[in-house]
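**Student:** predicted coordinates and the sequence they were generated for:
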Amino acid sequence: MLEKELQDALNSQINQELTAAYNYLAISAYFEEENLVGFANWMRMQHQEEMEHAERLQTYLLDRGGHLELEAIEKPRSEFSGALEAFEFSLETEQENTRSINALYEKAFRLNDHATKTHLQWFLTEQVEEEKSVEEVITTLRMIGDDVAGLLYLNDKLGERKHDESEEA
C-alpha cells in the first residue's frame, strides 16, 4: 500500500503528464492551422507519449492500492509567433515534467519506497530523451532562421515520425 504522501505525489505527476499532453494537442492544432502538417504530426506523437506516461503512472498507482484523483487541466496555450516559439514552449513543458519527476523520485527515496523508485527509473531516462528530441528541433529551427525551404524540409522530416511501439513496453 502506498503512503498517502506518495499517492498524492503520483496523482500530481499524472496531472502533470495530462497537462503536457493537452499542451501538445493544442500545439498540434496550431501547426495544422499553419499548414505545417509535419510539425503537427510530431506534436500529436508527443501528445500520445504523454498520455501513455499518464496511463503508466495511473496503472502503477492503482496496482499499489492507491486512489486516482484527477484534477482540472488549464486551458493550453495555442498561439505562437512561429515554430521556434512553439518548440521553446515544448521544451519548457518537458523541463517542468523533468523537475516534477525528479521531485517525485526524491519523495520515494525519502519514504524508502523502492518499488516506486524502480518504477520511476524509466521516467527519468525517458525525460532525457524527451528534452533532447525537442532541443534538436530547436537547434535546427535556429539554424534555419527565416529560410522557408529549410522550414518545409524540417516539416517533411517531422512528418515522418511514427508512434514508437517500444514506448508502451
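**Tutor:** Ah, there it is. Residues are numbered from 1 along each chain as shown.
**Student:** could you use CA atoms for every contact and neighbour count after this?
**Tutor:** Fine.
**Student:** tell me how far the residue most central in space within the chain lies from N35.
**Tutor:** The central residue of the chain, meaning the one whose C-alpha is nearest the mean C-alpha position (C-alpha atoms, centre = their mean), is E50 at 4.6 Å. If you measure E50 against N35 using C-alpha to C-alpha, to the nearest Å, the figure is 24 Å.
**Student:** my read is that L36 contacts Y153, right?
**Tutor:** No - using C-alpha atoms under 8 Å, L36 is not in contact with Y153, being 10.7 Å away.
**Student:** between the two, who's got more neighbours?
**Tutor:** With other C-alpha atoms under 10 Å as the criterion, L36 and Y153 differ in neighbour count, and L36 comes out ahead with 21 against 14.
**Student:** give the contact list for the more buried one.
**Tutor:** Contact analysis of L36 by C-alpha atoms under 8 Å, 6 or more residues apart in numbering lists L152, N155.
**Student:** now whichever strand or helix holds E126: buried residues?
**Tutor:** Using DSSP states H and E, the element containing E126 is helix 114-144. Taking 16 or more other C-alpha atoms under 10 Å as the neighbour-count basis, helix 114-144 is seen to contain the buried residues 116-117, 120, 123-124, 127, 130-131, 134-135, 137-138, 141.
**Student:** this is the comparison structure:
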Amino acid sequence: MLSDKMSQALNEQVNREMYSAYLYMSMSAHCNQTGLKGFANWFMVQYHEEMLHAMKIYAYIQRQGAQVKLAAIKAPPASFESPLGMFTQTLTHEQFITRSINDIMELAIAEKDHASQIFLEWYVTEQVEEEENDNDIIAQLKLIQDNPQGLMMLDRELAGRMTTVPTDFSKGIQSAMASAGA
C-alpha cells in the first residue's frame, strides 16, 4: 500500500507524463505544419512513449490500492522557433522529468517503500535514454546549422523511427504490454 505522500507524488507524475505527451503532440503538429514530416513522426512516437509512462504509473497506483487523481493538463506551446529550439526545449523538459523521478525515488527510499523503489528503477533507466536521445539529435542539429540539405537528411532519418510501445490501453497496461511483446 502506498503512503499518502507517495500516492500524491505518483499522481503528480502521471500529470507530468501526460503533459510530456501533450507537449510532444504539439511539437509533432508544428512539424507537420512546417513540412518536417520526419520530425513530426519522431515527436509522435515520443508522444506514445510518454503515454506509456503515464499509464504504467496509473496502473501501479491502482495495483497498490491507492486512488488515481487526475489533474488538469496545462496547454503546451503551439509554435516553436526551430528544430534545434524544439530539441533544446525537449532536453530541458526531460531533465525536469528526471529530477521529478529522482525526487520520487528519494521519497520511496526515505519511506522504505521497496515496491515503489523497484517500480521506479525502470523510470530512472528510461530517463538516461531520453536525455541521451535528445543530446544526440541536438548535436546533429548543431552540426547542420543552417544547411537545408542536412536538415532534410535528418528529417528523413527521423521519419524511420517506429512506435515500439503499446498504444491501446483499453484492456489495461498488462494486456497492452503483453500484446506489444514488451
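**Tutor:** Noted; the coordinates are in hand. In this text the structure is predicted, and so the values were computed from the model without any measurement.
**Student:** could I get the TM-score for this pair?
**Tutor:** These two chains, once laid on top of each other, score a TM-score of 0.97 by TM-score structural alignment, normalised by the length of the first structure; 169 aligned residues with a C-alpha RMSD of 1.3 Å.
**Student:** helices and strands around the helix holding E126 of the first structure, which ones?
**Tutor:** helix 83-110, helix 148-159 (3 or more C-alpha pairs under 8 Å, 6 or more residues apart in numbering; DSSP states H and E).
**Student:** dump those into TSV; add distance to E5 of the first structure as well.
**Tutor:** Below are those laid out as TSV (distance: least, C-alpha to C-alpha, whole Å):
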stretch	distance to E5 of the first structure
helix 83-110	8
helix 148-159	40
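**Student:** just name the most buried of the ones you listed.
**Tutor:** Among those, judged by mean count of other C-alpha atoms under 10 Å, the one packed with the most neighbours on average is helix 83-110 (a mean of 18).
**Student:** which part of the second structure lines up with that helix?
**Tutor:** Per the alignment by TM-score structural alignment, helix 83-110 of the first structure matches residues 83-110 in the second structure.
**Student:** the matching stretch vs the first structure, average distance?
**Tutor:** Once the two models are superposed, stretch 83-110 of the second structure sits on average 0.6 Å from its counterpart in the first structure (mean C-alpha distance after the TM-score superposition for the first structure).
**Student:** repeat for stretch 20-33 of the second structure
**Tutor:** When the first structure is overlaid, stretch 20-33 of the second structure sits 0.4 Å from its aligned residues on average, using mean C-alpha distance after the TM-score superposition for the first structure.
**Student:** could you pull out the buried residues of that stretch?
**Tutor:** Buried residues in stretch 20-33 of the second structure, counting neighbours by 16+ other C-alpha under 10 Å, are found at S20, A21, Y22, L23, Y24, M25, S26, M27, S28, A29, H30, C31.
**Student:** between these, which is nearest S3 of the second structure?
**Tutor:** S20 (25.5 Å; C-alpha to C-alpha).
**Student:** look up how far E5 of the first structure lies from the counterpart of the closest one in the first structure.
**Tutor:** Under the alignment (TM-score structural alignment), S20 of the second structure pairs with A20 of the first structure. According to C-alpha to C-alpha, A20 of the first structure and E5 of the first structure sit 23 Å apart.
**Student:** likewise E160 of the first structure?
**Tutor:** From E160 of the first structure over to E5 of the first structure (counting by C-alpha to C-alpha), the distance is 42 Å.
**Student:** cool, and T19 of the first structure?
**Tutor:** As judged by C-alpha to C-alpha, T19 of the first structure and E5 of the first structure stand 21 Å apart.
**Student:** same question for H114 of the first structure.
**Tutor:** Remark: distance between H114 of the first structure and E5 of the first structure (C-alpha to C-alpha) = 15 Å.
**Student:** for N41 of the first structure, find the nearest of the helices and strands packed on helix 114-144 of the first structure.
**Tutor:** Distances from N41 of the first structure to each of those were compared using C-alpha to C-alpha; the minimum, 5.5 Å, belongs to helix 148-159.
**Student:** now do that closest one: distance to the chain's middle.
**Tutor:** Averaging C-alpha positions (C-alpha atoms, centre = their mean, to the nearest Å) puts helix 148-159 of the first structure 22 Å from its chain's average.
**Student:** which residues sit against that helix?
**Tutor:** For helix 148-159 of the first structure, with C-alpha under 8 Å, 6+ apart as the criterion, the contacting residues are L36, V37, G38, F39, A40, N41, W42, L141, I144.
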